[in-house]
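*Asks:* just a sequence and a predicted model for now, questions to come.
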Amino acid sequence: MLDLSLDFLYRQAFVPLRPISSDVDLTGKTVLITGANVGIGLATSKILAQHKVNRIILGVRDMPKGENAKSELTKLHSGINVEIWPLDYDSFENMSAFCKRAESLDRLDITILNAGNKPIHYAKSPTGHESTLQVNHLGTSFLSLLLLPVLTRTAHMNGNASRLTIVSSEVHFWTPFDERHADSILEYMDQPDTFSIPWRYNTTKLFNVFWTRELAARTRAVDILINTVNPGLTWSDLHREDNTIVFRIFRTLFARIAEQAGHAVVDAAVVQPQDTHGAYISEQKPSP
């Protein structure tokens, strides 16, 4: 664990994340991003806009914030079509309707599932599941499954693989994953007395990696290139509940700005080659 921590601090402080090549042209492509109205999602959207993507669909829970994000994006690229779609990870019905709407798209080239949460106290989602588990794992996985048909159809239409990138985190390394001993892991994690910080968030990020690997194993890379990316510790609203002095100092010293994290996400979703199907991408390269 100490080796992991020291390596993490070194990379946060001294390994820069590079912008993708200016030659990358996304003209004509449609991108869908969740959690896109603030932080890493918004930074990612801005980078994509600068590469002339034709249409960006922002899946957001807060529609006014989504409209603010739309205004920022259209200032970067006047020809971009930005659509704001309501999306609530705490409702399977809402997510189903969102994906049903996506089926009507003429194309969907790139999907980035970025939305996440990191509560510091136990909370139950309206679905009945613990909130971190619901948003970070169940909601993300549910959306990834329901969006496969339109991604596959786009790939067949274009003769090129579509892309699906799930935003995970390096902290998936840092969990004892004691939940694996339970008879039913998900039922166990829904119990209030099993909730702890930071392990719950870390474990759900581990699930992102597990899910990506398994989904990729059941999907052809020539149809959809699926990977998961670590953007690193970033200044974002994700950490808004953690106001301890220790964490604030740590974040000040080591956190990346959102634009840097956006470079990592765009690299995974746009640039990484076909052999990264199912891979965990960190510092813009596959990592075991």
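*Replies:* Good, I have the coordinates.
*Asks:* from now on I want contacts and neighbour counts done on CA atoms only, so please keep to that.
*Replies:* Will do.
*Asks:* for stretch 195-202, the distance to its chain's centre please.
*Replies:* Taking CA atoms, centre = their mean, to the nearest Å, one finds stretch 195-202 lying 18 Å from the centre of the chain it belongs to.
*Asks:* identify the residues contacting it?
*Replies:* For stretch 195-202, the surrounding residues in contact (CA atoms under 8 Å, 6 or more residues apart in numbering) are 118, 120-122, 132-133, 169, 171-177, 189.
*Asks:* most remote residue from this protein's center?
*Replies:* Asp183 (28.8 Å; CA atoms, centre = their mean).
*Asks:* what about it, which SS state?
*Replies:* Applying DSSP: H, G, I helix; E, B strand; the rest coil to Asp183 yields a three-state assignment of coil.
*Asks:* please apply the same query to Ile120.
*Replies:* For Ile120, the assignment made with three-state DSSP gives coil.
*Asks:* which residues are in contact with it?
*Replies:* Ile120 makes contact with 196-198, 241-242, according to CA under 8 Å, 6+ apart.
*Asks:* again with Phe247
*Replies:* The contact partners of Phe247, taken as CA under 8 Å, 6+ apart, number zero.
*Asks:* how far away is it from Leu138?
*Replies:* Phe247 sits 28 Å away from Leu138, going by CA to CA, to the nearest Å.
*Asks:* same check on Ala97?
*Replies:* For Ala97, the distance to Leu138 - CA to CA - is 16 Å.
*Asks:* try it against this one:
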Amino acid sequence: MEAIFRIRDKFIPEPLPPLHCFTGHTVVITGGTTGLGLAAATHFINLGAHVIITCRNRTRGESAKTAIENLIGAPSQGKIEVMELDMDSYRSCCKFVNSLKDRRMSDGTPKTVECVVLNAGCMNTQYVESPEGWEETIQVNSLSSSLLGLLLLPWLKTQISATVPRLVFVTSRDHVDVEIKDWVQWAEEEGILRHLSSKAAWPSANSVPDSPNYANSKLLLMYAVEEISKLALGNNQEPKVIVTSVCPGLVHTDIARNFTNQSWLMKILVQTFFAMFSKSADYGARFYVSAARASKEQH
């Protein structure tokens, strides 16, 4: 049944909202230089938004900006802004949020942000430890994404804007497949995060290529989203920021590139699977657009 839904989604896209519905809005997209992030940036610009994309280095960001201009078929005319953000670094996350808050109009009035899409993520098949000491998939998908949400939320709540801001976390349905029965034991021993980040717990090099922490990282993020959504409520229990999570489904992007780097056989299998069941980045990014227009009832 799941395969049928994937094939359906491959050919029947989520409809886009009316043109100009994001006119006057600023939308921030982390990880906006490739794949879903770049496709989402293109959609938002076509719908009238000013878009800020993040990247690890300025050169890559400017290349992405050029790619978006080619997709929209015209110069961006100031509608695309590039800001640096390294999701492996807490310091970089804090610096990015502070830079976002410091943006000003020509008269000194603080610029507002109407939507933030926390899209940046990774799917590692080999163990990589972040500079902060955590396995990189956990660092990027769970810890840094949660930190950004927590840092941005108080600021978004106090903005003076004509619309209720949206904070969108990109998650995955894979989080429902996580078996958590061992998590209680890990919590009592070294801690869940320490266990998941331990190199000793990582599959051996001879095992079938997998991203053992991807689903775990998305489940941890979902736990964080649940709590952040509570913090977004005002005294009247109405959301001052609409917090949502979105799963774009199986999308043909380069996030699974680590699988295709394993062997020629794995490359063929992965490419065949994606060719049969995955939707395009254009179609997947439409779910981001829908989430950016979520109602209070969807909080």
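*Replies:* Now that the structure is in, tell me what you want to look at. Here the structure is a predicted model, which is why all the values come from computation and not from measurement.
*Asks:* circling back: which one of the contacts of stretch 195-202 of the first structure has the most neighbours?
*Replies:* Using other CA atoms under 10 Å as the neighbour criterion, Thr132 leads the contacts of stretch 195-202 of the first structure with 29 neighbours.
*Asks:* how about that one, what's its match in the second structure?
*Replies:* Using TM-score structural alignment, the partner of Thr132 of the first structure in the second structure is Thr137.
*Asks:* right, and its match touches Leu143 too?
*Replies:* No - counting by CA atoms under 8 Å, Thr137 of the second structure sits too far from Leu143 to count as a contact (9.2 Å).
*Asks:* what is the neighbour count of Glu188 of the second structure?
*Replies:* By the criterion of other CA under 10 Å, Glu188 of the second structure has 9 neighbours.
*Asks:* which residues sit in contact with it?
*Replies:* For Glu188 of the second structure, no contacting residues are found, by CA under 8 Å, 6+ apart.
*Asks:* now it: how far from Phe11 of the second structure?
*Replies:* Taken as CA to CA, the spacing of Glu188 of the second structure relative to Phe11 of the second structure amounts to 47 Å.
*Asks:* centre of the chain to the helix or strand that contains Gly149 of the second structure, how far?
*Replies:* For Gly149 of the second structure, the host element (DSSP states H and E) is helix 145-158. Offset of helix 145-158 of the second structure from its chain centre (CA atoms, centre = their mean): 14 Å.
*Asks:* kindly report the same for stretch 7-26 of the second structure.
*Replies:* Relative to its parent chain, stretch 7-26 of the second structure has a centroid offset of 17 Å by CA atoms, centre = their mean.
*Asks:* buried residues in it, which are they?
*Replies:* The neighbour-count check on stretch 7-26 of the second structure (16 or more other CA atoms under 10 Å) flags 9-10, 22, 25-26 as buried.
*Asks:* equivalent analysis for stretch 227-246 of the second structure, please.
*Replies:* Along stretch 227-246 of the second structure, these residues count as buried under the neighbour rule (16+ other CA under 10 Å): 228-229, 231-233, 239-246.
*Asks:* returning to what we had before: what's the mean deviation for the helix holding Gly149 of the second structure versus the first structure?
*Replies:* Compared with the first structure after the fit, helix 145-158 of the second structure shows a mean deviation of 1.3 Å (mean CA distance after the TM-score superposition for the first structure).
*Asks:* show me what that helix is packed up against.
*Replies:* Here helix 145-158 of the second structure touches helix 90-101, strand 166-170, helix 214-231, going by 3 or more CA pairs under 8 Å, 6 or more residues apart in numbering; DSSP states H and E.
*Asks:* ok, back up a step: what remains of the contacts of Ile120 of the first structure once you look at the second structure?
*Replies:* Conservation of the contacts of Ile120 of the first structure in the second structure, assessed by both residues aligned by TM-score structural alignment, their matches' CA atoms under 8 Å: retained contacts are 197-198, 241-242.
*Asks:* out of those, who's nearest Leu73 of the first structure?
*Replies:* Glu241 (27.5 Å; CA to CA).
*Asks:* now render the contacts of Ile120 of the first structure as CSV, adding neighbour count.
*Replies:* Converted to CSV, the contacts of Ile120 of the first structure look like this (neighbours: other CA atoms under 10 Å):
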residue, neighbour count
Ser196, 13
Ile197, 12
Pro198, 14
Glu241, 12
Asp242, 13
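*Asks:* tell me the one of the residues you listed nearest Ala155 of the first structure?
*Replies:* Nearest to Ala155 of the first structure among these, with distances taken as CA to CA, is Pro198, at 38.7 Å.
*Asks:* count of residues packed around the counterpart of Val97 of the second structure in the first structure?
*Replies:* Here Val97 of the second structure is matched to Cys99 in the first structure, going by TM-score structural alignment. Close neighbours of Cys99 of the first structure, defined as other CA under 10 Å, add up to 20.
*Asks:* thought Cys99 of the first structure was touching Leu143?
*Replies:* Yes - assessed by CA under 8 Å, Cys99 of the first structure is found in contact with Leu143 at 7.1 Å.
*Asks:* the first structure: strands as residue ranges?
*Replies:* Listed in chain order, the strands of the first structure (DSSP state E) span 30-34, 55-60, 81-86, 110-113, 162-167, 224-230, 280-282, 285-287.
*Asks:* possible to save the ones you listed as CSV with distance to Ala155 of the first structure?
*Replies:* Formatted as CSV, the strands of the first structure follow (distance: least, CA to CA, whole Å):
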stretch, distance to Ala155 of the first structure
strand 30-34, 12
strand 55-60, 17
strand 81-86, 21
strand 110-113, 10
strand 162-167, 5
strand 224-230, 7
strand 280-282, 22
strand 285-287, 23
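*Asks:* right, so of the ones you listed, which gets closest to Arg256 of the first structure?
*Replies:* Arg256 of the first structure lies closest, by CA to CA, to one member of the strands of the first structure: strand 224-230, at 12.1 Å.
*Asks:* which residue numbers in the second structure does the closest one align to?
*Replies:* The alignment of strand 224-230 of the first structure onto the second structure (TM-score structural alignment) spans residues 241-247.
*Asks:* contacts for that stretch?
*Replies:* Counting by CA under 8 Å, 6+ apart, residues outside stretch 241-247 of the second structure touching it are 153, 156-157, 164-173, 222, 225, 228-229, 232-233, 287-288, 291, 294-296, 298-299.
*Asks:* can you flag the buried ones in these?
*Replies:* Listed as buried from the contacts of stretch 241-247 of the second structure are 153, 156-157, 164-172, 222, 225, 228-229, 232-233, 287-288, 291, 294, 299; burial here means 16+ other CA under 10 Å.
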